[in-house]
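K.L.:
Could you look at this predicted model? Sequence included:
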Amino acid sequence: MLLHIPQVLTADEVAEFRRRMDGADWTDGRETVGHQGAKVKNNEQLPDGSPLKAELGGAVLKALKRSPLFFAGALPRKILPPRFNRYSGGGEYGYHVDGAVMSIGGDEHLRSDVSCTLFLNDPDEYEGGRLIISDTYGEHVVAKPAGDAIIYPSSSLHRVEPVTRGARIASFFWIQSLVRDDSQRRTLFELDTSIQKLTLDGADEDALLQLTCVYHNLLRRWSET
C-alpha cells in the first residue's frame, strides 16, 4: 500500500530543518548501504554519528506521533532512527530493495515492513529526483511538497531519478509494523478509515460498534507484539 501523509512537518519546522542542514557536513551515502546497493547509490547523507542527525531524527519521530494517518497506515511497532539524504549534481539511486533486517543499535534489530520518505523541500526546487516505486500495478512516480511523507512496502523495488538541477533533500526511515503482511495492513487501514467516515456521517451506533469489534479482532489475530 502506498499512502501519502500530508503535513507531517509544519512549514516552520521544515524551514528550521533546512536552516540547520544548510551548514551540515554531508558524507557519501554509500557508507550506510550494502555491497549491492553501493553499486547504484550516488547521494549524500548526514553521518550516522552526527548529533544533528540524532536531534532532527528525534523531531521527526515526535512529529509522527501527531499523525493518526501515519499510525493507521503503518501500525508501527518499531521505527529505525530517521536518516537524512541529499541528491544533487546528477545524484541518483538505482533500482534496489531495502534490506530485510536492520540494526537499531547493540543487539536490537528491526524487520523492515514499511519504508518512509519525508520530503524536506518542494519539487519545484529541483529537476528529477522523483521517487519511483515499482509493484504489480506498474511504476508509481512520487514527488510531494515539503513536510509531506509517503509510506510504501519495503519489499517494493524503488529508485530515485537523477537530480539535474538544485538539490532534493529528505528524511528516510523504516518501520517494523505490528502487522507484517501488507495486504492485511491495507485491509485494516481501509476498515479504520471507513469507521471514521461513518462516525462523522452519523451512522448507526450499533453497526459502528460491530465494525469496531471486527477491526480490533482482526488486529488481534494479525498483530505481532
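P.N.:
In hand now; what should we look at?

K.L.:
CA only for contacts and neighbour counts going forward, please
P.N.:
OK.

K.L.:
Wait, Leu9 touches Gly147, no?
P.N.:
Yes. If you go by Cα atoms under 8 Å, Leu9 and Gly147 touch, sitting 4.5 Å apart.

K.L.:
For the chain, just list every one of the helices.
P.N.:
11-22, 35-38, 51-64, 68-74, 182-200, 205-222 (DSSP state H).

K.L.:
Number of residues surrounding Glu31?
P.N.:
Neighbourhood size, Glu31 [other Cα atoms under 10 Å]: 12.

K.L.:
ugh, wrong one, Gln210
P.N.:
10.

K.L.:
A further structure is provided below for comparison with the first:
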Amino acid sequence: MQIKLMMLHIPEILSKQQVADLRQQLDSSQAWVQGQHSAGFQAQKIKNNLQIDPNSIAYQSFSAKILQALQHNILLKSAALPKHILPPLFNCYQDQGHYGNHVDNAVQYSSSIGQAIRTDVSITVFLSEPDEYAGGELIVEDNYGSHEVKLDAGDAILYPATSLHRVEAVTQGKRIAACTWIQSMVKDDWQRSMLFNLDMNIIKLRQQIGDNEEILGLTSHYHNLLRQWGDL
C-alpha cells in the first residue's frame, strides 16, 4: 500500500514586517560562508549555496527569531507534534546556486540540548518573495510524483524528512530561506498525518456545533492515540 507523505503549507509563520526586518539584517551580514561546510560527504558534491555561519554572533540572533515563531505556531504544533526543534540554518541561492537530490541526515546534533536528535520533519521558511528570483523551486518527491514549492516570504512548507528533495538552480536574483528539522513525539509520518487530520476535524466540528458528547469522544480518541503512538 502506498501512503502519500504529508506536505503542509503554513502561511505567515512570519509577518511581512518580521521578514523585512530579518532580511535587512541578513542582506548586510558578513557571516555568509560556503554551504558545503554543513553538508555530509555525499551532499558536498551537489550543494552550491551560501549559509550564515552557525558559529557567528549574528547567527544566534537570526536563529532565535525563526525558532520562536516556529514554537508558537499552532498549525505547526498540530501537524509536527514537536518534541524538539533544531536551531534553523539560513541559506542563500544565487548565480546558479542549487542543491541536488538528497535526503536529510536522519540524526543531527542539537547544541541547545547537547545531544543528537532524530529528524522526522523538515521545514523551510521562505524569506524571499517569489518574484525576487527565477528558479529556486523546492522539489519534494514521493510515491505520487514531484511537488514544486515556491511560497511567499514568511510562509513555510513542512514535509517528512525522509523525502527525496532538491532546490533547483537560481538563474536570477537571490533566494533566501531558513530551514530546520523537528523530532516529533510521533515518529511515523502516516500516524502523524492521521492525528493531524483528526485534530483539524475536531476543531472544525467544535466551531460548527460546539462541545457535545460525540466531540468529547473524538477528543478522547485523539489523545489515546497520541498516548499509544507517542515517544515522549
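P.N.:
Now that the structure is in, tell me what you want to look at. A quick note: this is a predicted structure, and the numbers were derived from the prediction, not measured.

K.L.:
Now the TM-score, please.
P.N.:
The TM-score (TM-score structural alignment, normalised by the length of structure 1) is 0.98; 225 aligned residues with a Cα RMSD of 1.0 Å.

K.L.:
looking at the helices of structure 1, which is closest to Met102 of structure 1?
P.N.:
helix 35-38 (14.2 Å; Cα to Cα).

K.L.:
what range in structure 2 does the closest one sit on?
P.N.:
Using TM-score structural alignment, the residues of structure 2 aligned to helix 35-38 of structure 1 are 41-44.

K.L.:
List the contacts of the matching stretch.
P.N.:
Stretch 41-44 of structure 2 has contacts (Cα atoms under 8 Å, 6 or more residues apart in numbering) with 36-37, 100, 102.

K.L.:
Mind telling me what Gly128 of structure 1 corresponds to in structure 2?
P.N.:
Gly128 of structure 1 maps onto Gly135 in structure 2, by TM-score structural alignment.

K.L.:
That match reaches Glu168, doesn't it?
P.N.:
Yes. The pair Gly135 of structure 2 / Glu168 is scored as a contact, 6.1 Å apart, by Cα under 8 Å.

K.L.:
Pretty sure Gln183 of structure 2 sits against Ile123.
P.N.:
No. Look at Gln183 of structure 2 against Ile123 with Cα under 8 Å: they stay out of range, at 11.4 Å.

K.L.:
Distance check, the counterpart of Thr117 of structure 1 in structure 2 against Gly35 of structure 2.
P.N.:
Here Thr117 of structure 1 is matched to Thr124 in structure 2, going by TM-score structural alignment. Using Cα to Cα, to the nearest Å, Thr124 of structure 2 is found at 16 Å from Gly35 of structure 2.

K.L.:
now do Glu132 of structure 2
P.N.:
When Glu132 of structure 2 is compared with Gly35 of structure 2 (using Cα to Cα), they lie 21 Å apart.

K.L.:
Compare these two (neighbour count), which wins?
P.N.:
Gly35 (20 against 12).

K.L.:
Surely the more buried one is in contact with Asn48?
P.N.:
Yes. Taking contacts as Cα under 8 Å, Gly35 of structure 2 lies within contact range of Asn48: 6.6 Å.

K.L.:
Would you check the span in structure 2 matched by stretch 174-194 of structure 1?
P.N.:
Against structure 2, stretch 174-194 of structure 1 falls on residues 181-201 (TM-score structural alignment).

K.L.:
Which residue, other than its chain neighbours, is closest to the match of Gly128 of structure 1?
P.N.:
Once flanking residues are discounted, Gly135 of structure 2 sits nearest to Val170: 4.6 Å by Cα to Cα, 6 or more residues apart in numbering.

K.L.:
what residue of structure 1 takes the place of that neighbour?
P.N.:
Aligned partner of Val170 of structure 2 by TM-score structural alignment: Val163.

K.L.:
Please name the residues that touch that match.
P.N.:
87-92, 126-129.

K.L.:
could you point out the longest strand in structure 2?
P.N.:
strand 170-184 (DSSP state E).

K.L.:
quick one on the thing from earlier: pull out the buried members of the contacts of stretch 41-44 of structure 2.
P.N.:
Buried members of those, counted by 16 or more other Cα atoms under 10 Å: 36, 100, 102.

K.L.:
Could you provide the residues you listed in CSV, with additional columns for distance to Ser110 of structure 2?
P.N.:
Listed next are these as CSV, based on distance: Cα to Cα, whole Å:
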residue, distance to Ser110 of structure 2
Gln36, 19
Gly100, 25
His102, 21
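
K.L.:
Tell me which entries of those residues lie within strands.
P.N.:
Using DSSP E, those in strands are 100, 102.

K.L.:
And the buried ones among the contacts of stretch 41-44 of structure 2, which is closest to Leu22 of structure 2?
P.N.:
Gln36 (23.3 Å).

K.L.:
so how far is Gly35 of structure 2 from the nearest residue to the closest one once chain neighbours are set aside?
P.N.:
The spatial neighbour of Gln36 of structure 2 that comes closest, neighbours along the chain excluded (Cα to Cα, 6+ apart), is Gln44 at 5.1 Å. As for Gln44 of structure 2, its distance to Gly35 of structure 2 is 8 Å (criterion: Cα to Cα).
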